[in-house]
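**Q** Dropping a prediction and its sequence here:
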Amino acid sequence: MFADTDLSCDGFLGGRLRIWQPREGYRAAMDPVLLAAACPARPGETVLELGCGAGVASLCLAARVPGVRVTGLELQAGYADLARRNAAESGLGLTVVDGDLAHIPAGLRAQSFDHVIANPPYYPASGGTPARDAGRERALREKTPLALWLQAALRRLHPGGWLTMIQSADRLADVLALKGAGSIAILPVAPRAGRDATRVILRARKGGRGALRLLAPFVLHEGERHMRDGDSFTAAAQAVLRHGAALEI
C-alpha cells in the first residue's frame, strides 16, 4: 500500500480528472489516455480493463462516456486501491477486482463484456535494465506473455465485442498473432509527421470477418523536431489528451 507522502495527484484531460499516482512507481502518461479515447464504448455498455493500474484509462473512458459500466482487473494490490480511491474522488463508476489475468477470479470469469481494453507491458522479460521500483518493473516488463493477454481479453468478450489495445510498435507482429478475432484496424501513433510510429493501437472484433486495415498515423506533435518548451501537441492530439475527445478509428 502507498502512504500519501509517496503519492502525487496529477491532472489528466486538461485537469478534468485528478489521479493519485506513486511518485516512484509506475506513472501513467498519455498511453492510457489514448487507449481510453480509442475504445468505441457507448452509454450502457460494459467494459473490462485488464491491468487497470491506478485507473487512468478506465476513468478517462468513464469521463468521456456517461453511463458506461467499467470494471478493472489489477494484479498489484496497492495500485488496485489507488484505482478505487481515484474513482471515488472523481465521482466516476469503476469496479476494481484484485487478481491475475492469467488466473481470472471466478466472479469475473462468470462475466462477459461488450469491450475489453488493455495497455500490456511493452518490454520483453529478458534484456534491458530493471526498474528500481518493483511496481514499475512489473507494470512495464512482460511477465505474463502478451499472447495470454490477448487470449484473456477474447475470453471475456461477448460474441461481436471489441478489443482495444495499445502496444509498442515493435510488438506489432505479436499483436497480430491474435486468433479468434477479425475486422482488425491498426492505428500507428507517431511522435511527429514523417517519424516512425512508436505505438500502435489495435481494435479487433471477436468473431469479426472484415479485412485488416492499416490506418494513417495519428501524429502527436507539431513540427519536424522539438523547438521550444511547453505544449507542442497537434490540434487532434490536444482534442484527445486535453479535452477528452474520442480517437476515431
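**A** Thanks, I have the structure now.
**Q** C-alpha from now on. contacts and neighbour counts both.
**A** Noted.
**Q** I'd guessed L178 sits against L150; true?
**A** Yes: the pair L178 and L150 qualifies as a contact (C-alpha atoms under 8 Å) at a distance of 6.4 Å.
**Q** Comparison target below:
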Amino acid sequence: MKSGADRPLEASGNSPVSPGAPPGYSIDAFHRGRFYVLQPETEGHRAGLDAMLLAATVPAEAKGSLADLGAGAGAAGLAVASRIEGIEVVLVERAPRMAECARQTIGHPLNARFANRIRVIEADVTLRGEARCATGLADRAFDHVIMNPPFNSVRDRTTPDALKAEAHAMDSSNLFEEWLRTANAILKPAGQVSLIARPESLAEILAALGRRFGGIEITPVCPRANDDAIRVLVTAVKGSRARLLLRDRIVIHAGAGRNFSPMANDLANGRANWPRRARQSAQNAPK
C-alpha cells in the first residue's frame, strides 16, 4: 500500500530479484514468482498490496480485454494477466519513465508466458473524445477497467521525488470524476470498473459513479480486526440499476503481529480473488 504502514513485498511472498536489473531499478517477484515487475528502487511509487487487492477484484472467469488506468510499472495489470488465462491487458500510464518500466517488464523473459497479451499505452487518463481515442483508448473497447488513482491531495504529501509525487498526489479536484468518465467511455455495456482508494474519498467516488454506473459494491480494507479501514475497494457495472452493497471487510493482518491473515495472503498472492456478490440479472443489465 502507499502508506507508512505498508507491508514489504517479502511479506506477501514477493521478493526482489535484483540481479540483472539496470542500475537504480529492481526486478521484483509477485504472486510467489508467478510474474515479475521492473521498477525504480528508490524513486516513484513501488507496487505492493494495493495493486494486488485491486487485481483480485477481477473475477476468475473474466474474458475479453482489460484496461489498467494509471498502471505505473504494470503490477496490477500483470497480476490479472498472470492469474486469468486469455484476458488481454492494456497498461495506461502517462509518466514516460514508468511507461518504459512497464514495457521492459512485459519484455522480460520471466514474463514470457503471457507477454503477448499485454501492451502499453502512454497517455493521460483524463483525455477526452478524439484525443483519447487517438491514443488507442477507443469507446466501448474494454470489458474491465481497474484503476489506482493518485488519491492523496497535493497538500497531504510533499516529496522531492517527482515520480512519487505524481503517483501519490492528485493535481485535480475532480480526479475521480475525470478517471471514471474515461472508464465509462471505454467500457462496453455491462463492463466492470474497479478501484482502490482511501475511505475519505468515498463520497467523491460515489458521486462520479452514480451518473454512469450501478451495482456498486464497497469493501473496507482494515489493517487489523479492530482497526478502522485505511482503504476501500469499489466495483461497479456500467449501466446497471442494481442496488449498492456494502461488503464484509478484508482484514490484512492476523493478530498483533506482522503476518498476513489467510485471506489477505491468498489475495496478495493470486490464490484467490474478491468476486462481486451481485450478478447482473436480465432486468438490471443495460440495453
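**A** Great, that's in hand. Bear in mind the structure is a predicted one, so any value in this text is a computation, not a measurement.
**Q** Show me where the stretch 151-287 of structure 2 has its strands.
**A** In the stretch 151-287 of structure 2, the strands defined using DSSP state E, counting those that start in this stretch lie at 152-153, 169-170, 187-197, 213-222, 231-238, 245-246, 250-251.
**Q** And the contacts of the second one?
**A** What that stands for is strand 169-170 of structure 2. Residues outside strand 169-170 of structure 2 that contact it (C-alpha atoms under 8 Å, 6 or more residues apart in numbering): 149-154, 156-157.
**Q** Which members of the residues you listed are classed as buried?
**A** Buried members of the contacts of strand 169-170 of structure 2, counted by 16 or more other C-alpha atoms under 10 Å: 149-152, 154.
**Q** Would you reformat these as TSV and include distance to L38 of structure 2?
**A** TSV is the format used below for these (distance: C-alpha to C-alpha, whole Å):
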residue	distance to L38 of structure 2
P149	20
P150	20
F151	23
N152	24
V154	27
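**Q** Any chance of the strands of the stretch 151-287 of structure 2 in CSV with distance to G74 of structure 2 as columns?
**A** Shown next, in CSV, are the strands of the stretch 151-287 of structure 2 (distance: least, C-alpha to C-alpha, whole Å):
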stretch, distance to G74 of structure 2
strand 152-153, 20
strand 169-170, 19
strand 187-197, 15
strand 213-222, 22
strand 231-238, 19
strand 245-246, 29
strand 250-251, 23
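**Q** which one of these lies closest to E88 of structure 2?
**A** Within the strands of the stretch 151-287 of structure 2, the stretch nearest E88 of structure 2 is strand 187-197; the backing value is 14.0 Å (C-alpha to C-alpha).
**Q** What mean distance separates the closest one from the matching residues in structure 1?
**A** Superposing on structure 1 places strand 187-197 of structure 2 at an average distance of 0.7 Å from its equivalents, by mean C-alpha distance after the TM-score superposition for structure 1.
**Q** Kindly name the residues of structure 1 that line up with that strand.
**A** Residues 157-167 of structure 1 are where strand 187-197 of structure 2 lands when matched by TM-score structural alignment.
**Q** which of the contacts of strand 169-170 of structure 2 lies closest to H168 of structure 2?
**A** For those, the minimum distance to H168 of structure 2 (C-alpha to C-alpha) is 4.4 Å, reached by P150.
**Q** Just give me the match in structure 1 for that closest one.
**A** So, by TM-score structural alignment, P150 of structure 2 is matched to P121.
**Q** ok, the nearest residue to its match once chain neighbours are set aside - contacts?
**A** Excluding its sequence neighbours, the residue lying closest to P121 of structure 1 (C-alpha to C-alpha, 6 or more residues apart in numbering) is L140, at 4.4 Å. By C-alpha under 8 Å, 6+ apart, the residues touching L140 of structure 1 are 26, 120-123.
**Q** run the last query once more with 10 Å
**A** With C-alpha atoms under 10 Å, 6 or more residues apart in numbering as the criterion, the residues that contact L140 of structure 1 are 26, 119-125, 130-131.
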